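Visitor: okay, sequence plus prediction incoming.
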Amino acid sequence: MSAAKRLLLVHAHPDDETINNGVTMAKYAASGAQVTLVTCTRGEEGEVLVTELANLASDKDDKLGEHREVELKDAMAQLGINDFRFLGAPNKKWRDSGMMGTTQNERGDVFWQADLDEASHELVKIILETKPQVLITYDEFGGYGHPDHIKAHRVAMRATELAAEQGWQISKIYWNTMPRSVIQMGIEKMKEVGSDFFGAESADDLPFAKPDELVTTVVNAPEYVPQKLEAMKAHATQISVDGPFFALSNNLGLSVWGDEYYTLVKGEKAAPFDSNGRELDIFAGVI
């Protein structure tokens, strides 16, 4: 028998899920919810931050995707997630698209070039199998404009329409949101210790900083921050323990990762709420 609460997350590359939703995933999985992660590419074009693994890069041995599959598996073990899949697997693989305007982005096998309905139908299969009540993905800008994030958004939203036509209606859809005030606080704290956060002077310099009023929902789960940080460490080629994410943890304390923010774009907000009127439970009103 399937779990009473079922959550589906659609992400572009391995590590996106942990940065955006690590405590959300860990919290709901620990409570008995079925959590399904769909990752659309293997992140083949990612930068390799581990010197001894530099040969994996796409301009060298081009084996980073295979390595990131292992990193994702290790990260999911930390978060307690058993159901994680790559879109189209095992028969279809879409490659990391790289950034807009690059030669990689023009390859015929990259996710950005994928036919929208073909990719969406692959996700529909998973939706009809797992029957999630709640979906989490990116906004229409993909958070910060990466082609694969934008395409993941489009595929997720299209798949929900197609699944509804085939009998499964997802009750609530959320987009990841990084509120400007939280990012600005982090930047100020980093400045106090003579460091920076991605070189930004202000949250306005970062494309993923969103107006606070877009936040409808916050998942507060500080007790799962240690698991989130261990999952981040598992993505070693992409997240450096000496980089801005862990510097933020050191300077703001672990609680900086305990809140994850969302914009509800389908469904109705429901109690309980925090003092700012934001939902505290993504399944509220569903079960």
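Guide: All right, it came through fine.
Visitor: all contacts plus neighbour counts: C-alpha atoms, from now on.
Guide: Fine.
Visitor: count of neighbours near residue 52?
Guide: Counted by other Cα atoms under 10 Å, the residues lying close to residue 52 total 8.
Visitor: now the helices for the stretch 101-250 of the chain?
Guide: Using DSSP state H, counting those that start in this stretch, the helices of the stretch 101-250 of the chain run over residues 116-130, 147-165, 180-192, 225-234, 244-252.
Visitor: of those helices, which is nearest residue 58?
Guide: Distance to residue 58, taken as Cα to Cα, is lowest for helix 147-165 among those, at 16.5 Å.
Visitor: that closest one: which residues count as buried?
Guide: Neighbour counts using 16 or more other Cα atoms under 10 Å place 147-163 of helix 147-165 among the buried residues.
Visitor: counting by contacts, list what it packs against.
Guide: Counting contacts by 3 or more Cα pairs under 8 Å, 6 or more residues apart in numbering; DSSP states H and E, helix 147-165 is packed against strand 6-11, helix 116-130, strand 134-137.
Visitor: how far is that helix from where the chain is centred?
Guide: Mean C-alpha position of helix 147-165 versus that of the full chain (Cα atoms, centre = their mean, to the nearest Å) differs by 14 Å.
Visitor: does residue 9 really touch residue 138, like I thought?
Guide: No. Under the criterion of Cα atoms under 8 Å, residue 9 is not in contact with residue 138, lying 9.6 Å apart.
Visitor: with neighbour numbers in mind, choose between these two.
Guide: Neighbours of residue 9 and residue 138, each counted by other Cα under 10 Å, are more numerous for residue 138; the result is 27 against 22.
Visitor: structure B:
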Amino acid sequence: MRALLEGLRPAGRPARLLFVHAHPDDETLTTGVALAHHARAGDDVHVLTCTLGEEGEVIPPALAHLEGDRPALAAHRRRELAAAMAVLGVTSHVLGEDHPGDGFRDSGMAGSQAARHPRAWAGVPLGVAAEAVGAVVADLRPDAVVTYDPHGGYGHPDHVRTHEAARSALVVVAPGTPLLATLTPRSWAEEDRTWLAEHVPAGEGWVVPGEESAYAGDVVPDEVVTRGVVDPAVVPLQESALHAHATQVLVGRGWYALSNRHVFRLAGREGYARLDPATGRPAPEDET
């Protein structure tokens, strides 16, 4: 497995990376290790968030009043995002932030009424979404762009649209810029399942993926995952950033849980693969 930027890093200067995500907290949950690792290495790391997650479920009872109050929840989650990005040492961008009327909304889970909103991220024309992402790409001119796999990790419509918009943006405004997607080798997922079963408190309703539930769609055969970031030393930073996302995440000792009580390990490692922006399929690594 290659390092994330092996063969892609520019000579003579720090790399500039752009991570494109759908909602606040996605960046820390799925790419927090890479964000912290590359920021600590001196690279110029940016996160683009496409919506403010207005449809998110709120976990803490003290913040329950925010659920259903979409403007209030969006504002609160924006503050959470800013706090998490400060912990990780990266620069945050939100679509439409400079021109709020041009922003996009959380579409909710598949089939939800929120998807009918005219500015719902998953429902706007792909050309509109790609143009918005492309404007950020054109401004930053990153050396590589990182986002979800074609299935959005676990199929959330906003994650799928984020993948599509990032791909389309690169084709139009930055052809040749490497596109990388988050993926998990099956062997890692199985190791994590074993670890979680041994370390997460029993009898409290926690759900270990692969037991009551199947693995997420981004768990793939090991050979598909050709790049990775392995840095257990940044896990404390990732945990601290997750604590900032208090509306959405519960943090345990070496693990975290979402509102559905599904638990995931904070293992200090993340898998990636290079994709062809034109097709979304894996790009042969011998081309790098």
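Guide: Alright, I've got the coordinates. The structure displayed is predicted, hence computed values, not measured ones.
Visitor: want to throw the helices and strands packed on helix 147-165 of the first structure into JSON lines with distance to residue 196 of the first structure?
Guide: Shown next, in JSON lines, are those (distance: least, Cα to Cα, whole Å):
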{"stretch": "strand 6-11", "distance to residue 196 of the first structure": "27"}
{"stretch": "helix 116-130", "distance to residue 196 of the first structure": "38"}
{"stretch": "strand 134-137", "distance to residue 196 of the first structure": "28"}
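Visitor: closest to residue 176 of the first structure out of the ones you listed?
Guide: Closest approach to residue 176 of the first structure among these (Cα to Cα): strand 134-137, 6.2 Å.
Visitor: from residue 132 of the second structure, how far out is residue 177 of the second structure?
Guide: Going from residue 177 of the second structure to residue 132 of the second structure by Cα to Cα, to the nearest Å gives 17 Å.
Visitor: meant to ask about residue 96 of the second structure, not that
Guide: Taking Cα to Cα, one finds residue 96 of the second structure at 8 Å from residue 132 of the second structure.
Visitor: who touches the counterpart of residue 246 of the first structure in the second structure in this structure?
Guide: Alignment note (TM-score structural alignment): residue 246 of the first structure maps to residue 256 of the second structure. By Cα atoms under 8 Å, 6 or more residues apart in numbering, the contact set of residue 256 of the second structure is 249, 250, 263, 264, 265, 266.
Visitor: which bit of the second structure covers stretch 118-130 of the first structure?
Guide: By TM-score structural alignment, stretch 118-130 of the first structure lines up with residues 128-140 in the second structure.
Visitor: relative to the first structure, what is the average displacement of that stretch?
Guide: In the superposition against the first structure, stretch 128-140 of the second structure averages 1.5 Å from its aligned positions (mean Cα distance after the TM-score superposition for the first structure).
Visitor: buried sites along that stretch?
Guide: Buried residues in stretch 128-140 of the second structure, counted by 16+ other Cα under 10 Å: 129, 130, 131, 132, 133, 134, 136, 137.
Visitor: equivalent analysis for stretch 91-103 of the first structure, please.
Guide: Buried positions in stretch 91-103 of the first structure, judged by neighbour count with 16+ other Cα under 10 Å: 93, 94, 95, 96, 97, 98, 99.
Visitor: for residue 230 of the first structure, which non-adjacent residue is spatially closest?
Guide: Take residue 230 of the first structure and drop its neighbours on the chain: the residue closest to it by Cα to Cα, 6 or more residues apart in numbering is residue 78, 6.4 Å away.
Visitor: residue 233 of the first structure pairs with which position in the second structure?
Guide: Going residue by residue (TM-score structural alignment), residue 233 of the first structure aligns to residue 243.
Visitor: which residues of the second structure fall in strands?
Guide: Taking DSSP state E to define them, one finds strands in the second structure at 2-3, 16-21, 44-49, 91-94, 144-147, 179-185, 219-220, 227-230, 250-251, 255-257, 263-265, 269-275.
Visitor: quick one: the third one to helix 126-140, angle?
Guide: Right, the one you point to is strand 44-49 of the second structure. Counting by axes from the mean of the first three to the mean of the last three Cα atoms, to 10 degrees, strand 44-49 of the second structure lies at 160 degrees to helix 126-140.
Visitor: in the first structure, what residues pair with strand 44-49 of the second structure?
Guide: So in the first structure, the equivalent range for strand 44-49 of the second structure is 34-39, judged by TM-score structural alignment.
Visitor: average gap between that stretch and the second structure?
Guide: Compared with the second structure after fitting, stretch 34-39 of the first structure deviates on average by 0.9 Å (mean Cα distance after the TM-score superposition for the first structure).
Visitor: how many residues are close by residue 69 of the second structure?
Guide: With neighbours defined by other Cα under 10 Å, the count for residue 69 of the second structure comes to 12.
Visitor: quick one: what's aligned to residue 174 of the first structure in the second structure?
Guide: Using TM-score structural alignment as the criterion, the counterpart of residue 174 of the first structure in the second structure is residue 180.
Visitor: buried residues in stretch 108-119 of the first structure?
Guide: Neighbour-count burial for stretch 108-119 of the first structure [16+ other Cα under 10 Å]: 110, 111, 112, 113, 114, 116, 119.
Visitor: out of these, flag the one nearest to residue 41 of the first structure.
Guide: Nearest to residue 41 of the first structure, judged by Cα to Cα, of those is residue 111 at 7.1 Å.
Visitor: surely the closest one is in contact with residue 40?
Guide: Yes. Contact criterion Cα under 8 Å: residue 111 of the first structure and residue 40 qualify, at 7.5 Å.
Visitor: so what sits against both of the two?
Guide: The overlap between the contact sets of residue 111 of the first structure and residue 40 (Cα under 8 Å, 6+ apart) consists of 94, 148.
Visitor: one step back: any idea what sits nearest the match of residue 233 of the first structure, other than its immediate chain neighbours?
Guide: Nearest residue to residue 243 of the second structure in three dimensions, chain neighbours excluded: residue 251, at 6.7 Å (Cα to Cα, 6+ apart).
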